[in-house]
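Visitor: coords please:
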Amino acid sequence: MPDVRLSSTRGKQILLTTVLGSSMALLDSTVVNVALPRIGRDLNADLAALQWTVNAYMLTLAGLILLGGSLGDRYGRRKIFLLGVVWFAAASLLCGLAQDTTVLIGARALQGVGGALLTPGSLALIQASFHPDDRARAVGLWSGFGGIGAAVGPFVGGWLVAGPGWRWVFLLNVPLALVCVPVALRHVPESADGGGHGRFDVLGAALGALALALVTYALIEGRTASPAVVVAAAAGVAAGAAFVWVEKHRPDPMMPLDVFASRQFTAVNLVTLCVYAAFGGFFFLTALQLQVVAGYSPLRAGTALLPTTLLMLLFSARSGALADRIGPRVPLTVGPLLCAAAMLLMLRVGKDAHYLTDVLPALLVMGAGMVTLVAPLTATVLASVDTSRAGLASGVNNAAARAAGLIAVAALPLLAGMGPDAYRSADAFDAAFRRAMPICAAALVVGSVLAFAAVSRPAVGCRRPECRTHGSTTAPPLEPHRNRTGGRTGRDG
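Guide: Modelled structure (predicted):
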């Protein structure tokens, strides 16, 4: 039985290294958006290259995060976590040194691989190390510090871009890793699932990632309507169909399809796809709108985004408690509608926009909407399956949210009619932004209707701290799981 106490020196060091590791991946999911205009200018990149700078990371992270958790369970959570930290830091160094967009995009894809290795292991190490009496408080602290990191991430990114330069958005991860690795080696105990058996679903992971990559390419390059785009789109659909077939017929699938037998689980994941697609498009385009059109500096643009994540950090626990009392249908219906209203309010943000009267109201409404829906969404996902499969359900939901954001960043500029040089022209970008925000709002309305029609009160609410103290705008909380590669997945935290 895990016996590390939170008050001990070892307990504090475990908490430190897991917070540092998870913060690396969490920060890079949010701060890069603020750096995009400077990256585009310095590397002479078109809009498609900026989309790939964001999406290359999300692609490998979304495609491999379920496999990353399984590797930790089999070979040792500390070992895979540390491999992810070192891998992530090396890829970050390569990002920071990149002299062209090809190298930068490739390095971002490698970053996503590192993120898929370290992200599931961070919380799993806490669950596997601390004494049961201290575990909930340790997870709460981990979630709280992670939420603070998510809140200040855009501010830090803006400060780095405006000061030493955008390369330090990536290079900052190297000193974090240099602190994290030796502390983990000295203080974090190794843990693994001794009952692991079967083979890893490498084929399923590869097909899933390939499908996402091909569809993303087709959407980003879709404005050219070239034969290569048509072939990529068709091949992406075929790869997706092959992924479903493999997962249905393998004895040890990465994503057992029978988990979708739960109507509630399927409904909540459809809501997740709608809302996180809208969030992904919103935060990608808003960081550009504030700088390209409103004339904000990177620091001011990053600071402008603080209210949303601060509201999530401060009030998610109260939202989760309310959902426990009244059920998830109302929060999951109202939350997306609030976020949709926020996106329509963003239409007020144009040239010379005033922060207090134009930007802040939209971000406050956005934060209120995310507070309303994120904790109930996570609780409903975990309650919609058997306790033994909670880890699997959380992993699928987390991957779905990341994939939705990935597709949105690829598709939204195409749907809004953004040309390859749109971000270099305030007028062109503003016009496309005004077409894009109603599309995001429409996706949220669809999510709200789905929640109202298909979500019912779950049998048990989520009382896990990681569901309640949450500041990430890119994906819902990830519950650690013990994936035995044979479908027996889950760990009740």
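Visitor: From here on, just use CA atoms for contacts and neighbour counts.
Guide: Noted.
Visitor: Pull out the buried residues from stretch 254-274.
Guide: Residues of stretch 254-274 classed as buried by neighbour count (16 or more other Cα atoms under 10 Å): 254-256, 259-260, 264-274.
Visitor: okay, how far is it across that stretch, tip to tip?
Guide: Stretch 254-274 has an end-to-end distance of 23 Å (Cα to Cα, to the nearest Å).
Visitor: Am I right that G196 sits in a strand?
Guide: No - with DSSP: H, G, I helix; E, B strand; the rest coil as the criterion, G196 is located in coil rather than a strand.
Visitor: how close does N269 get to L338?
Guide: 19 Å.
Visitor: what does Q264 give?
Guide: On the measure of Cα to Cα, Q264 and L338 end up 23 Å apart.
Visitor: again, but for K12
Guide: 39 Å.
Visitor: got it, and C467?
Guide: Distance from C467 to L338, by Cα to Cα: 20 Å.
Visitor: ok, and what's touching stretch 320-338?
Guide: With contacts defined as Cα atoms under 8 Å, 6 or more residues apart in numbering, stretch 320-338 is touched by 275, 365-366, 368-373, 375-377, 379-380, 444-445, 447-449, 451-452, 455-458, 461-462, 467-468.
Visitor: In PyMOL, how would I select the buried members of those?
Guide: Remark: buried members of the contacts of stretch 320-338, expressed as a PyMOL selection using 16+ other Cα under 10 Å:
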select buried, resi 275+365+366+368+369+370+371+372+373+375+376+377+379+380+444+445+447+448+449+451+452+455+456+457+458+461+462+467+468
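Visitor: So M255: helix, strand or coil?
Guide: Quick answer, by three-state DSSP: M255 is coil.
Visitor: how about the nearest residue to it, chain neighbours excluded?
Guide: Excluding its sequence neighbours, the residue lying closest to M255 (Cα to Cα, 6 or more residues apart in numbering) is E247, at 6.3 Å.
Visitor: The one you found touches P256, doesn't it?
Guide: Yes - at 6.2 Å, E247 counts as touching P256 under the criterion of Cα atoms under 8 Å.
Visitor: I'd say L110 and M58 touch.
Guide: No - using Cα under 8 Å, L110 makes no contact with M58, being 10.4 Å away.
Visitor: between those two, which one's more packed in?
Guide: M58 (29 against 24; other Cα atoms under 10 Å).
Visitor: one more to put side by side:
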Amino acid sequence: MMAVIDGTIANVALPTIASDLNATAARSIWVVNAYQIAIVISLLPLSFLGEMVGYRRIYKWGLGLFTCTSLLCALSPSLELLTLARVVQGFGGAALMSVNVALIRLIYPQRQLGRGMALNAFIVAVSSAAGPTIAAGILAVASWQWLFLINMPLGIVALLLALRFLPGNQYASNARRFDVRSAVMNALTFGLLITALSGFAQGDSWELVAAELVAFLVVGFFFVRRQLQLAVPMLPLDLLRIPIFSLSVATSVCSFCAQMLALVSLPFFLQGVLGRSEVETGLLLTPWPVATMLLSPLAGVLIGRVHAGLLGSLGMVMMAAGLLALAMLPAMPGDMDIVWRMALCGAGFGLFQSPNNHTMISAAPPQRSGGASGMLGTARLLGQSSGAALVALMFTRFGDGGTHASLLLAAALAIVAAVVSGLRVQRRPVSQP
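Guide: Have a look, this model is predicted:
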């Protein structure tokens, strides 16, 4: 929960952070981007390490690193040092995310895995959407530094619990070798992709963006070619050959991109156009995570009774309807005009996420749970990073109409996710012992 929340908790406070650290608004966005990029480039290598040395070990080290660097973030006297601390914090967060789902598969018996995946999806979905709400609550009583300091006591308690209760990995194999070249190529591939998206969105020169895209394509080509030669690839191409797994990955990317488009753009509308305070903005965004919280357990109960493809499609159609309703808000909306629309979005997202994640992890062989877990996190972060970059593009392209354009694009992506999810209805998941 801490690792996911920290991806969005600073969004609401960016204007305050920029002012305190004497930075421009454009530069302050790197407080969010640095964390996201660090996670994206390290998720797959860390999940591979988890399959080698054990998921429990990677989780413990990641939790310790995340907790310590949270203190460094709070104590940073400049934007440059805060950004650097956020990069290292991102590596700790990536260690947690990379093996989290794999650990859940070890903890829960197969017959109860749906319940475990529903709980995990509930935590991830609520955490993704609740960052602004939690930030608003903290900022109402404390400075922005407490957005990071709050991780210290929580991280210490979590580390003590991890040392006591997390299971070992019966599938860990020290016989595997960590391919450093693949790890470097993985970082370059995903790093160049996210950097190019961000640069394009923020108005960098066409020459620079084109160079980054060309470098991404070249490095990505050799990265994929190398993975095809490996028996156990770092980029889980063996899992992506499973149709229902690859469809679930595509659906996840679209859904999180749509969510990020809405949750990053709406604060600008609520504060800049409607004149709401930071606290009011956080409270008006709260119905999204609350509705997700209520629907995720229901989705967990329905796993195995209703096809995951149908549940996913229904959830994404509900989310698309909510996003379109937000895009058509009246000029001076009341609180309830915003609340029910946010709740509809959150309810649809909650109905979608649990079945989708359960399908992904169940389609992978047990010994490849780490790869599936890493890919699940990578899909989510790619969607979120792309969504954040697209918000910047919408504001660059449409100015004050950026929020409206972002919501329409988010609705379109939710509809695409609904269609792709429906394609899974004719596919049968691979049953695992």
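Visitor: Can you pull the TM-score for these?
Guide: Remark: TM-score between the superposed chains equals 0.86 [TM-score structural alignment, normalised by the length of the second structure]; 430 aligned residues with a Cα RMSD of 3.4 Å.
Visitor: Distance check, the residue nearest to M255 of the first structure against A206 of the first structure.
Guide: E247 of the first structure is 12 Å from A206 of the first structure, by Cα to Cα.
Visitor: More neighbours: the two, which one.
Guide: The neighbour comparison of E247 of the first structure against A206 (other Cα under 10 Å) goes to E247, with 21 against 16.
Visitor: which SSE is that one in?
Guide: helix 227-249 (DSSP states H and E).
Visitor: how about that helix, which residues of the second structure does it hit?
Guide: Residue correspondence for helix 227-249 of the first structure in the second structure, counting by TM-score structural alignment: residues 207-229.
Visitor: Now do the matching stretch: distance to the chain's middle.
Guide: 23 Å (Cα atoms, centre = their mean, to the nearest Å).
Visitor: So what touches it?
Guide: 182, 185-186, 188-190, 192-193, 195-197, 199-200, 233-235, 237.
Visitor: and if you look at stretch 337-345 of the second structure?
Guide: In contact with stretch 337-345 of the second structure (Cα under 8 Å, 6+ apart) are residues 284-292, 318-323, 325-326, 329.
Visitor: Could you rerun that using 10 Å?
Guide: 259, 262-263, 270, 283-292, 315-327, 329-330, 336, 346-347, 349-350, 411 (Cα atoms under 10 Å, 6 or more residues apart in numbering).
Visitor: just checking, what residue in the first structure corresponds to L381 of the second structure?
Guide: L381 of the second structure maps onto R402 in the first structure, by TM-score structural alignment.
Visitor: For its match, list the residues it contacts.
Guide: By Cα under 10 Å, 6+ apart, the neighbours of R402 of the first structure are 55, 58-59, 61-63, 65, 272-273, 276-277, 280, 396, 408, 474-476.
Visitor: ditto for R115 of the second structure
Guide: Per Cα under 10 Å, 6+ apart, neighbours of R115 of the second structure: 108-109, 121, 297, 299-303, 354, 358.
Visitor: Quick check: ChimeraX command selecting the buried ones in those residues.
Guide: In ChimeraX, this line selects whichever of the contacts of R115 of the second structure come out buried by 16+ other Cα under 10 Å:
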select :121,297,299,300,302,303,354,358
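Visitor: mind checking what G195 of the first structure lines up with in the second structure?
Guide: Looks like G195 of the first structure aligns to S173 there (TM-score structural alignment).
Visitor: next one: G417 of the first structure
Guide: G417 of the first structure maps onto T396 in the second structure, by TM-score structural alignment.
Visitor: from memory its match sits against G402, does it?
Guide: Yes - contact criterion Cα atoms under 10 Å: T396 of the second structure and G402 qualify, at 7.6 Å.
Visitor: average distance between the biggest helix by length in the first structure and the second structure?
Guide: Ranked by residue count and defined by DSSP state H, the top helix of the first structure is helix 132-162. Helix 132-162 of the first structure: mean distance to aligned residues in the second structure after superposition is 6.2 Å, counting by mean Cα distance after the TM-score superposition for the first structure.
Visitor: Now do the same contact list for I194 of the second structure.
Guide: I194 of the second structure touches 33, 36-37, 40-41, 188, 200, 212-213, 216, 382, 385-386, 389, counting by Cα under 10 Å, 6+ apart.
Visitor: Show only the entries of these found in helices.
Guide: 33, 36-37, 40-41, 188, 200, 212-213, 216, 382, 385-386, 389.
Visitor: Kindly indicate which of the residues you listed lies nearest A102 of the second structure.
Guide: V40 (17.7 Å; Cα to Cα).
Visitor: which residue in the first structure lines up with the closest one?
Guide: Residue correspondence to the first structure (TM-score structural alignment): V40 of the second structure is matched to A62.
Visitor: Also P15 of the second structure?
Guide: For P15 of the second structure, the residue aligned by TM-score structural alignment is P37.
Visitor: likewise L413 of the second structure?
Guide: L413 of the second structure maps onto A443 in the first structure, by TM-score structural alignment.
Visitor: ok, how many other residues are close to A172 of the second structure?
Guide: Count around A172 of the second structure with other Cα under 10 Å applied: 18.
Visitor: That one touches A102, doesn't it?
Guide: No - using Cα under 10 Å as the test, A172 of the second structure is too far from A102 to be in contact (11.5 Å).
Visitor: what touches both of those two?
Guide: In contact with both A172 of the second structure and A102: 50-51, 55, 367-368, 370, using Cα under 10 Å, 6+ apart.
Visitor: Emit the ChimeraX select command for whichever of those are buried.
Guide: Buried residues among the shared contacts of A172 and A102 of the second structure (16+ other Cα under 10 Å), as a ChimeraX selection:
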select :50,51,55,368,370
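Visitor: Point out the ones among the shared contacts of A172 and A102 of the second structure that are inside helices.
Guide: Per DSSP H, the subset of the shared contacts of A172 and A102 of the second structure in helices is 50-51, 55, 370.
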